[in-house]
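# have a look; sequence and predicted model below, questions after that.
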Amino acid sequence: MLTALSVAVLALATVTPPGPVTIDLVSATGTGCQSGTTAVSISPDKQAFTVTYSDFTVQGHGQTAHKDCTLTVQVNPPAGFTYGIDETDFRGFAHLDAGARGVVTSTYHFTGLPTRHATQTFAGPVDDDWQFTDMPDAGSVVHGPCKEHKPLTITADLKLDGQSAASFMTMDSTDGEVSLRYHLSWLQC
């Protein structure tokens, strides 16, 4: 015999939504995402969305420097589905002189639910592409509510420490797009 908890757990099954999924950029604020420099798109397989920046580079100029961006996005799944973020891919390029340090920090959360934090530090000398993937521990992916689709708030920050005038860091991919990729974990309500 199934308990009420067992029935509730079985009601939430990981699946891919059968209908269309759209995403809207509700707002973008910060020095890394000036007006018109940020876009979001859902992948054709509905398994991820990408945030694309066209001006998210931080340059040291001999002092500590940083740029940031806070986005509010609304993922619109078909009725009866909700999502969480089960993996985030960060990519970029860093030119860090000896003694310089670059730090990538990101958070994301649904209003009123726990916040996920990711941080990666790179120490100079570095003159190369960088990449890291953040994955929550098994079973700790936070999914949005089933009945009320709340927006997701994403904050990204690039920071340079050190006295190098030539150091810079950017979030980008090998094809030149500046982007973050958020992998989706779908639940049927």
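Happy to help now that I have it. Residues are numbered from 1 along each chain as shown.
# going by C-alpha atoms from here, please, whenever you check contacts or count neighbours.
Will do.
# output the longest strand belonging to the protein.
strand 81-96 (DSSP state E).
# now do the buried residues in that strand.
81-88, 90-96 (16 or more other C-alpha atoms under 10 Å).
# try stretch 35-42
By neighbour count, with 16+ other C-alpha under 10 Å as the criterion, the buried positions of stretch 35-42 are Thr38, Ala39, Val40, Ser41, Ile42.
# can you pull the contacts of the fourth one?
What that stands for is Ser41. For Ser41, the contact set (C-alpha atoms under 8 Å, 6 or more residues apart in numbering) comprises Thr22, Ile23, Phe49, Thr50, Val51.
# same list (the residues you listed) but as a markdown table, adding distance to Leu180.
A markdown table is the format used below for those (distance: C-alpha to C-alpha, whole Å):
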| residue | distance to Leu180 |
| --- | --- |
| Thr22 | 17 |
| Ile23 | 15 |
| Phe49 | 8 |
| Thr50 | 6 |
| Val51 | 5 |
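# let me know the closest of those to Leu184.
Phe49 (7.6 Å; C-alpha to C-alpha).
# second structure follows, compare the two:
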Amino acid sequence: MPAVIEPRDVPQSVRFLGVSLLGSGCPAGTADVQIDATKTLLEVTFSEYIIQTGPGTRASDWRRNCKLTINMAFDQGFQVSTFATDMSGFAQIPAGSRGLCTNTFDFTGVRGQAVYTLPLPGPREGPFKLSSSPDIVSWSPCGGISAIMNMNTQCNISPTQAQALIAVDRISGKITVLVRLNWRRC
């Protein structure tokens, strides 16, 4: 169970100075970023993050990614880290094929990154969730009032002539990445 974060351990003000998205899984206008009222949960929702193989598909259809660069401003005296992540969606992969989803997180100016992967071997049909909690936490630099978090999500399917799909969740109509933020005083 995650540690309880006391209100005094969270900045009173957290703002997004800018969010940029780049990649084949998040064409302009197809992803949304939200932060909850507790300032500890960041939700990124994608509507065009679809990977597929089979007849009529091209090599560019077999892999999608989205790199998000999130520039956050917050009260002086705090650091932020990625506490846990959840990526969910739907996969339909036949026997003999395999999919893979990977999430990578880091902060600009800080060495190291957290990398999480979820193999999706066939046969498989149904929802999936890539959950992760880092063993080694990378914190944003101390002493500033902002941090730039880089998130790169990607999924791929091994080339196959059979139809395979990693796609939007049939229920919610979106692939979602939840990022739980952890705060501490410098």
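Looks like it came in fine. Computed from a predicted structure; not experimentally measured.
# TM-score of the superposed pair?
For this chain pair, the superposition-based TM-score is 0.85 by TM-score structural alignment, normalised by the length of structure 2; 175 aligned residues with a C-alpha RMSD of 2.2 Å.
# the longest strand of structure 1 vs structure 2, mean deviation?
Superposing on structure 2 places strand 81-96 of structure 1 at an average distance of 0.8 Å from its equivalents, by mean C-alpha distance after the TM-score superposition for structure 1.
# in structure 2, what stretch matches that strand?
On structure 2, the counterpart of strand 81-96 of structure 1 by TM-score structural alignment is residues 78-93.
# now stretch 30-38 of structure 1
Taking TM-score structural alignment, stretch 30-38 of structure 1 hits residues 23-31 over in structure 2.
# quick one on the thing from earlier: reformat the buried residues of stretch 35-42 of structure 1 as CSV; add distance to Thr153 of structure 1 and secondary structure.
Formatted as CSV, these follow (distance: C-alpha to C-alpha, whole Å; DSSP: H, G, I helix; E, B strand; the rest coil):
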residue, distance to Thr153 of structure 1, secondary structure
Thr38, 14, strand
Ala39, 14, strand
Val40, 13, strand
Ser41, 15, strand
Ile42, 16, strand
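# from these, which is closest to Phe56 of structure 1?
Nearest member of those to Phe56 of structure 1, counting by C-alpha to C-alpha, is Thr38, at 9.3 Å.
# out of everything not next to it in sequence, what's closest to that closest one?
Leaving aside its sequence neighbours, Thr38 of structure 1 sits nearest to Tyr53 (C-alpha to C-alpha, 6 or more residues apart in numbering; 4.5 Å).
# count the residues that sit near the one you found.
Other residues lying near Tyr53 of structure 1 total 22 when counted by other C-alpha atoms under 10 Å.
# that one maps to what in structure 2?
So, by TM-score structural alignment, Tyr53 of structure 1 is matched to Phe46.
# isn't its match right next to Ile175, touching?
Yes. Contact criterion C-alpha atoms under 8 Å: Phe46 of structure 2 and Ile175 qualify, at 5.3 Å.
# who wins on neighbours among the contacts of Ser41 of structure 1?
Phe49 (22 neighbours).
# so who does it touch?
Counting by C-alpha under 8 Å, 6+ apart, Phe49 of structure 1 has contacts Val40, Ser41, Ile42, Ser43, Arg181, Tyr182, His183, Leu184.
# what residues are up against the fourth one?
Put plainly, it is Ser43 of structure 1. For Ser43 of structure 1, the contacting residues are Phe49, Thr50, by C-alpha under 8 Å, 6+ apart.
# gap between the residue lying closest to Glu125 of structure 2 once chain neighbours are set aside and Ile166 of structure 2?
Leaving aside its sequence neighbours, Glu125 of structure 2 sits nearest to Gln92 (C-alpha to C-alpha, 6+ apart; 4.2 Å). Distance of Gln92 of structure 2 to Ile166 of structure 2, given as C-alpha to C-alpha, to the nearest Å: 6 Å.
# all helices of structure 1, in order?
Per DSSP state H, structure 1 carries helices over the ranges 4-11.
# could you list the residues in contact with stretch 5-21 of structure 1?
By C-alpha under 8 Å, 6+ apart, stretch 5-21 of structure 1 touches 42, 46-47, 75-78, 81, 185-189.
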